[in-house]
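Chemist: Quick one: sequence and predicted model below, then my questions.
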Amino acid sequence: MAEVASQSKLFSPCEVRSLSLSRRRRSPLVALRPAPSFRSLRSSSSSSSVGNGAVVLGDWIQRRPAERDASSGLHVKMSLCIGKSMKWWEKGLQPNMKDVHSAHDLVDSLINAGNKLVIVDFYSPGCGGCKALHPKICQFAEMNPDVQFLQVNYEEHKSMCYSLNVHVLPFFRFYRGAQGRLCSFSCTNATIKKFKDALTKHSTERCSLGPAKGLEESELLALAANKDLSFNYNKKPLPVFAPDDVAEPTPTSPKFSPRILKGSEEKVLSKIG
């Protein structure tokens, strides 16, 4: 009993508290505090508001509904921005590049361009050559702000492209003023020199005598005959002249201009007469 009494030691209340604290610090386990009940939260009188839009109920923090709605709306906007990425044919566009939405839009754009050079670019979203060539076309558009570039999506306007005899992609057509179509060809990134030469040749300043021609009449008739397109075109009638409208030749016209005969011709005519 003496040995047991010698081994056991009586501690004061302060020593017991310090011993329990030291054991908690050394222990790797963290005691979890039980969640308060609904009644304790409701009856708690120590609730106070803080500056960042939260309400403190005892040791618990509850966010306000307005803050939850704002955070959820921000999350939705971020997800929409991430999901809506730009397509390759929408990147690098210049102010002088325009998308064609219909056959009427194409015809009106060519006519309203006046004496300006217009390049019609036929492309397809699934065309690898069109995708590789697009950045260079945007560079040409940036270096030539006076040239109008029209982009026609083949997948969206397939029926119109058939009527315009476009069967190879990428495909380009050059138009200008009263001359109408200047050239048409297909090129890729490897044969870009063909596009450069055509742009250098037809971008020089020139005056057109008359209004812009735009599409050929055969192309306009083909678009009007296409039932998939809501395009109307009436063939221009040819001028018909009445017999009374034909001016009769007068003695002052070149047909009755007097001829000066030479001396030898006078002798021959005198012998015949």
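Modeler: Sure, I can see it. Numbering: from 1, shown residues only.

Chemist: When you work out contacts or count neighbours from here on, use the C-alpha atoms and nothing else.
Modeler: Fine.

Chemist: and the longest helix for the protein?
Modeler: In the chain, taking DSSP state H as the definition, the longest helix is helix 65-83.

Chemist: Enumerate the positions of that helix that are buried.
Modeler: Of the residues in helix 65-83, none is buried by neighbour count under the rule 16 or more other Cα atoms under 10 Å.

Chemist: Included below, for side-by-side comparison, is a second structure:
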Amino acid sequence: MVHLVQSKEDLDQRVLEAGDKLIVIDFFANWCGPCKIISPKLEELAQQYADSAVVLKVNVDDNEDITIKYNVTSMPTFVFMKNGAVVDIFAGSNSDKLAKSMEKYVTNVCECQLECDQLTDEPGPSEGGSAQSISSIESGTAEAEDAAAADTTNDGAIEAIDQEGVLEN
């Protein structure tokens, strides 16, 4: 079953109630054609993985605060979470990618968390720590590369690019 999120409080409650199940959040808009196209596939996957996943839909026009929190800029955007932490995000109406991602995180989410914990040398949720997003881990792994990256401007000044890709003077 797919649940339409009504507010930030509603989303927070659903995430809390999900426990260790995979959470898939579909950011959509009523006027979005690709959102309408992928919606039946999402419904099908929600039923298929009803025992191991919670599927939530967030209307970006009705829930701007949630949309901003997850930095959603295009629809549909799918956010995959486990134990309250984001493990993956992708945008677009790609039903094959959606199905493969759900299968991957439903079956491998424990292995994924173990791998994430090993990469960061931080304790996982079961060890008293908190899970991190895959994107933050990937950016952490490439931190040295990002910190050393530089961009030469027209006047010859060098500006270092921080790990989030923002230019600093």
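Modeler: Noted; the coordinates are in hand. Keep in mind the model is a prediction, meaning the values are calculated, not measured.

Chemist: tell me which strands and helices the longest helix of the first structure is in contact with?
Modeler: Where contact means 3 or more Cα pairs under 8 Å, 6 or more residues apart in numbering; DSSP states H and E, helix 65-83 of the first structure is not packed against any helix or strand.

Chemist: biggest helix in the second structure by residues?
Modeler: Ranked by residue count under DSSP H, the longest helix found in the second structure is helix 95-120.

Chemist: For the next helix or strand along the chain from it, buried residues please.
Modeler: Secondary structure here is assigned by DSSP states H and E; on that basis, the next helix or strand after helix 95-120 of the second structure toward the C-terminus is helix 134-141. Using 16+ other Cα under 10 Å as the test for burial, helix 134-141 of the second structure gives Ile134, Ser136, Ile137.

Chemist: Same list (the residues you listed) but as TSV, adding distance to Val15 of the second structure.
Modeler: Formatted as TSV, the entries for the buried residues of helix 134-141 of the second structure read as follows, by distance: Cα to Cα, whole Å:
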residue	distance to Val15 of the second structure
Ile134	18
Ser136	20
Ile137	22
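
Chemist: Looking at those residues, spot the one nearest Glu44 of the second structure.
Modeler: Lowest distance from Glu44 of the second structure to the buried residues of helix 134-141 of the second structure (Cα to Cα) belongs to Ile134, with 26.0 Å.

Chemist: I'd like the distance from the closest one to Gln113 of the second structure, if you could.
Modeler: Taken as Cα to Cα, to the nearest Å, the spacing of Ile134 of the second structure relative to Gln113 of the second structure amounts to 9 Å.

Chemist: how about Asn30 of the second structure, what's its partner in the first structure?
Modeler: Using TM-score structural alignment as the criterion, Asn30 of the second structure maps onto Pro125 of the first structure.

Chemist: Ignore what I typed, I meant Lys104 of the second structure.
Modeler: Alignment note (TM-score structural alignment): Lys104 of the second structure maps to Lys201 of the first structure.

Chemist: what ranges do the helices span in the second structure?
Modeler: The residue ranges that make up the helices of the second structure, judged by DSSP H, are 8-18, 33-48, 64-69, 95-120, 134-141, 143-148.

Chemist: related to what we said a few turns ago, correct me if wrong: the match of Asn30 of the second structure contacts Lys131.
Modeler: Yes: using Cα atoms under 8 Å, Pro125 of the first structure makes contact with Lys131 at a distance of 7.5 Å.

Chemist: between these two, which one's more packed in?
Modeler: Neighbours of Pro125 of the first structure and Lys131, each counted by other Cα atoms under 10 Å, are more numerous for Lys131; the result is 18 against 14.
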